[in-house]
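In: could you work out the structure for the sequence below:
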Amino acid sequence: MERSLRKLNYASYTQGNKSGKLLASKLRAKRLHTKITQVECSRGGQVRDPTLIVSEFAHYYGSLYNLGSDPAVPSPQKENISTFLEEARLPTLSSSQQVDLLAPFSEEEISKAICALPKGKAPGPDGLTNLYYQKFASELTPTLTGLFNHIKLTGQVPPEMLLATVITLPKPGKPPTHCANFRPISLLNVDIKLYAKLLASRIAPLLPKLIHPDQTGFVPGR
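Out: Next up is the predicted model:
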């Protein structure tokens, strides 16, 4: 018995994090637990076909987040938005602060953002991980610098950067047959997260001057 336990511990220690039978068996059990075999249809009944299940989730989240355009609800016009912001008299940045905020991204900024990427995060649809960007940072930084500056100048983001893989995690204690009983997580590509990180890093020092002191969330030092 003791020998069997030592052998099991040895196998778990040496093979637990490697691509082999032990890891495959663990992943298989986890996959069976999270696999969605059927969901309740919004029109009644249940659907079991994988394609219909995906369509049902897409319809549910599309309705939940109001992704569709409702012709009965008028869209705000740019002129109305500008008028509202002018009348609100919100805090504004100085001319020098605006110039610094809109300055082109430098390779040093992007290199620092790549180095700060956390380890072990799941990649987006393109399959490129944080480790990939860090491993080839010297080769990728010039290309990313040109891309990010083009996006900031034109306001146009390549469609492939905006793709995401949506993972649904079952909520504990609730039957996994309703779309509402799953929590969605969007896995984004690293390039779009890098661009967001660059914008956040630039605006972070200015937030205390723009946001009221009563607001403490997401403001450095509060």
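In: going forward, measure contacts and count neighbours with C-alpha atoms only.
Out: Noted.
In: and the closest residue to Pro176 other than its chain neighbours, how far from Glu139?
Out: Sequence neighbours aside, Pro170 is the residue nearest to Pro176 in space, at 6.3 Å (criterion: Cα to Cα, 6 or more residues apart in numbering). Distance, Pro170 to Glu139, by Cα to Cα, to the nearest Å: 40 Å.
In: how long is stretch 87-105 end to end?
Out: Stretch 87-105 end-to-end distance (Cα to Cα) = 32 Å.
In: what helix or strand does the closest residue in space to Leu162 that isn't next to it in sequence sit in?
Out: In this structure, Leu162 finds its nearest non-sequential neighbour in Ile192, 7.1 Å apart by Cα to Cα, 6+ apart. Taking DSSP states H and E as the definition, Ile192 sits inside helix 190-203.
In: which helices and strands sit right next to that helix?
Out: Using 3 or more Cα pairs under 8 Å, 6 or more residues apart in numbering; DSSP states H and E, the elements in contact with helix 190-203 are helix 107-115.
In: and the very next helix or strand once past the helix it packs on, what does it pack onto?
Out: Using DSSP H and E, the helix or strand that follows helix 107-115 towards the C-terminus is helix 130-135. Contacts defined by 3+ Cα pairs under 8 Å, 6+ apart place helix 130-135 against helix 107-115.
In: any buried residues in the helix it packs on, and which?
Out: Across helix 107-115, burial judged by 16 or more other Cα atoms under 10 Å covers 107, 110-111, 113-114.
In: please provide the structure for the following sequence as well, for comparison with the first:
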Amino acid sequence: MTKLRTDGIITQDPQVISKTCELFYKHLYKSNLSTEAMEIFFNSLSNIKTISDNNKAICDSPITILDIEEAINKMKLNKSPGNDGLTSEFYKLFSKDLSCFLHKVYIESIDNNKLPPSLTQGLITLIPKPQKDILSIENWRPISLLNNDYKIIAMCLAKKLKCALNDIIDETQSGFMTGKHITNNIRLVIDILDYSDLITDNSFILFLDFYKAFDSIEHEFMFRALDIFGFGNIFKESIQTLYADANSSIKLPFGTTKRFDINRGIWQGCPLSAFLFLLPMQLLSIHFKNSSVVGLSIAGRVLSITQLADDTTLF
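Out: Model prediction:
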């Protein structure tokens, strides 16, 4: 990013660009939660599936040295590190020694609900969205470069969470779910369009696009979602620990901005993010299915919603 439109004026001034980026993302990641609205939403829900007792026990089980070694082994090579500069290659080279050390750090952090400061720091790099006006800051996607010691604990927790998702996520969600593909949703929409030509009932298809979907998830809402889906306190507190005191700065061609707090949003670049994001999306699906919208009845089955992560289609 070497130039940006701010207040209707195109600027190449590094200080102006830096300040504009800092203020935009500082505002984006500032919590805007209405506790009253959240309570009304959760009280309106019914027919909520919860995770099995076995998966609850798996999620609540302590992180082991073996978990850490497996996470390090699965780390991809030639990836940009966080701001500490320690690469995945470094962790792989010293895996045995570091696993024991990291295990002590993670267990103590979860017990105290507080990570070491270096694990809470992200470095956001901005990627232009294809075929968008890149002079507008809204058309850049923030990808967080996270320190690998943070990503390792996130990978350990993601492995646990992934095991439980099949208990609670509907088959109408194709995003980030094993065995699902984008073509499932495309084929379904095409079939419904073909079917609509054969019936006389009035019907519609509505496609929803969420503004800054990952970046607008309220942390407290996400933690409540863990409660309502039946996750135990130990796992929930582990997730809360990862998001406590989170902060970031933005990497630009001429330096980095000042640090700012991350009080909402799910870090794009975190191994946990995709799976955590499915929880509020599933609550949206439940809320819609509990509404007065009838949906489309085909061969005795009612279809009202499909999702590919945040890409939501209503019938």
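In: would you confirm that Leu140 of structure 1 contacts Tyr132?
Out: No: using Cα atoms under 8 Å, Leu140 of structure 1 makes no contact with Tyr132, being 9.8 Å away.
In: give me the more crowded residue out of those two.
Out: Legend: neighbour count by other Cα atoms under 10 Å for Leu140 of structure 1 and Tyr132, higher for Leu140 (17 against 13).
In: ok, and the closest non-adjacent residue to that one?
Out: Tyr133 (7.2 Å).
In: counterpart of the one you found in structure 2?
Out: Alignment note: Tyr133 of structure 1 maps to Tyr91 in structure 2; criterion TM-score structural alignment.
In: its match: neighbour count?
Out: 20.
In: likewise for His178 of structure 1?
Out: Neighbours around His178 of structure 1, by other Cα under 10 Å: 19.
In: quick one: it and Gly44 touch, right?
Out: No: in this structure His178 of structure 1 lies outside contact range of Gly44 using Cα under 8 Å: 11.6 Å.
In: now do the strands in the stretch 1-150 of structure 2.
Out: 4-6, 9-11, 121-128, 140-146 (DSSP state E, counting those that start in this stretch).
In: coming back round to it: between Pro170 and Glu139 of structure 1, point out the one with more neighbours.
Out: Pro170 (21 against 11).
In: is it true that that one touches Arg183?
Out: Yes: between Pro170 of structure 1 and Arg183 there is a contact under Cα under 8 Å: 6.2 Å.
In: hmm, back to that, between His178 and Gly44 of structure 1, what contacts are shared?
Out: Here His178 of structure 1 and Gly44 share no contacting residue, scored by Cα atoms under 8 Å, 6 or more residues apart in numbering.
In: show me what the longest helix seen in structure 1 is packed against.
Out: Longest helix in structure 1, counting residues (DSSP state H): helix 137-154. Packing contacts for helix 137-154 of structure 1, counted by 3+ Cα pairs under 8 Å, 6+ apart, involve helix 107-115.
In: sorry, back to before: can you add distance to Ile182 of structure 2 and give the strands of the stretch 1-150 of structure 2 back as CSV?
Out: What follows is those, written out as CSV (distance: least, Cα to Cα, whole Å):
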stretch, distance to Ile182 of structure 2
strand 4-6, 34
strand 9-11, 38
strand 121-128, 23
strand 140-146, 21
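In: tell me which of these sits nearest to Leu242 of structure 2.
Out: Closest to Leu242 of structure 2 of those, according to Cα to Cα: strand 121-128, at 10.7 Å.
In: tilt between the closest one and strand 140-146?
Out: 150 degrees (axes from the mean of the first three to the mean of the last three Cα atoms, to 10 degrees).
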